[in-house]
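Student: the sequence and its predicted three-dimensional model are supplied below.
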Amino acid sequence: MNANEISFENLPKAVGHLLSEIAELKLMVSKGQPPVTTPKRTPLGIEDACRIIGKAKPTVYTLVRKRLLPCYKNGKKLYFFEDELLDWIATGKKKTLLEIRTEAESDVRRRNQNIGGR
């Protein structure tokens, strides 16, 4: 629950939320578990981006200019996040022959059903 959402009308809901958070913290402390934190995303420079995706700097600059590669710009410097670069690589997956064959067979079956159903 966000602090901006707290008003007199939803005060009971806010108190309930706080009680559940406190109970969760007590449980973690009693078990000796560290609190779960989301990992911080650290921005990478152009050199790290080149190393991750295996491309030369001019190629990365071209991909950025064509808006094909996810990036952020602050001033004159480009920044990248590793998870976004890995996702970008994953979107370029080539289908295997088995995947192509299975897809073609399902298309043929679907078309035959459509022709027979007319």
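Tutor: Received it, and whenever you're ready, just let me know what you need. Numbering: from 1, shown residues only.
Student: make it CA atoms for all contacts and neighbour counts henceforth
Tutor: Fine.
Student: which of the helices or strands spans Lys73?
Tutor: Using DSSP states H and E, the element containing Lys73 is strand 72-74.
Student: next secondary structure after that strand?
Tutor: strand 77-79.
Student: elements contacting that following strand?
Tutor: Contact here means 3 or more C-alpha pairs under 8 Å, 6 or more residues apart in numbering; DSSP states H and E; on that basis strand 77-79 packs against strand 72-74.
Student: got a list of contacts for the strand it packs on?
Tutor: Contacts with strand 72-74, where a contact means C-alpha atoms under 8 Å, 6 or more residues apart in numbering, come from Leu78, Tyr79, Phe80.
Student: most neighbours among those residues, which one is it?
Tutor: Using other C-alpha atoms under 10 Å as the neighbour criterion, Phe80 leads the contacts of strand 72-74 with 20 neighbours.
Student: got the contact list for it?
Tutor: Going by C-alpha under 8 Å, 6+ apart, the list of residues near Phe80 reads Pro43, Leu44, Gly45, Ile46, Ala49, Pro70, Cys71, Tyr72.
Student: and with 6 Å instead?
Tutor: With contacts taken as C-alpha atoms under 6 Å, 6 or more residues apart in numbering, Phe80 has the following neighbours: Pro43, Leu44, Cys71.
Student: of the residues you listed, buried ones?
Tutor: Buried members of the contacts of Phe80, scored by 16 or more other C-alpha atoms under 10 Å, are Cys71.
Student: pasting the second one now:
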Amino acid sequence: MHNPFQEIAERLNSIESILADLQKVATSATTPIEPELLDVAQAASFLRLTTQTVYDKVHARTLPHVKQGNRIYFFKDELIGWLKAGRQQTVEQQTDQAREVIAASVARRQRKGGRSSS
């Protein structure tokens, strides 16, 4: 006959072992992760632009970059942020935003007692 308390004890030992392993991984993973650094060619490839376009955007200061001496570097996470900042809204998103602005304007007017006749 199988002892259920023995099975519980075995499972508990297994869980404790897994937790100890996770704790070791968590403490070893506390070292800061260096952001990925790209050169011009890598940045151009990542952004799917020509290297000349990357240089043009650096010259116009529209692309986030780091300059060390004669070398230009890019942090990949900053390039991703730059891409996200330029994201265009869909027509549906623009319509929703317009409705929110109109609703807020109407609510302000109603709080002020409606339109004033001038």
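Tutor: That came through, no problem. Values in this document were obtained by computation on a predicted structure and should not be read as measured data.
Student: TM-score of the superposed pair?
Tutor: The TM-score (TM-score structural alignment, normalised by the length of structure 1) is 0.67; 89 aligned residues with a C-alpha RMSD of 1.7 Å.
Student: Gln33 of structure 1 falls within a helix, correct?
Tutor: No - counting by DSSP: H, G, I helix; E, B strand; the rest coil, Gln33 of structure 1 is located in no helix; its state is coil.
Student: give me the number of residues near it?
Tutor: For Gln33 of structure 1, the count of nearby residues is 10 (other C-alpha under 10 Å).
Student: ok, now how distant is it from Leu27 of structure 1?
Tutor: Distance of Gln33 of structure 1 to Leu27 of structure 1, computed by C-alpha to C-alpha, to the nearest Å: 9 Å.
Student: Pro12 of structure 1 now?
Tutor: Plainly put, Pro12 of structure 1 is 23 Å away from Leu27 of structure 1 if you go by C-alpha to C-alpha.
Student: tell me which element Thr31 of structure 2 is part of?
Tutor: Secondary structure assigned from DSSP H and E places Thr31 of structure 2 in neither a helix nor a strand.
Student: got the buried residues for the helix or strand hosting Gly16 of structure 1?
Tutor: Using DSSP H and E, Gly16 of structure 1 sits within helix 11-31. For helix 11-31 of structure 1, the neighbour count (16+ other C-alpha under 10 Å) marks Ala14 as buried.
Student: in the helix or strand just after that helix, what's buried?
Tutor: Elements were assigned by DSSP H and E; along the chain past helix 11-31 of structure 1, the next helix or strand is helix 46-53. Going by neighbour count (16+ other C-alpha under 10 Å), the buried part of helix 46-53 of structure 1 is Ile46, Ala49, Cys50.
Student: where does helix 46-53 of structure 1 end up in structure 2?
Tutor: With TM-score structural alignment applied, helix 46-53 of structure 1 matches the range 40-47 in structure 2.
Student: same deal with stretch 94-112 of structure 1?
Tutor: Using TM-score structural alignment, stretch 94-112 of structure 1 pairs with 88-106 in structure 2.
Student: can you tell me the mean distance of the helix or strand encompassing Arg109 of structure 1 from structure 2 after alignment?
Tutor: Here Arg109 of structure 1, judged by DSSP H and E, is contained in helix 97-116. Helix 97-116 of structure 1 differs from its equivalent in structure 2 by a mean of 1.4 Å after superposition (mean C-alpha distance after the TM-score superposition for structure 1).
Student: how far away from the center of its chain is that helix?
Tutor: Helix 97-116 of structure 1 has its C-alpha centroid displaced from the chain centroid by 32 Å (C-alpha atoms, centre = their mean, to the nearest Å).
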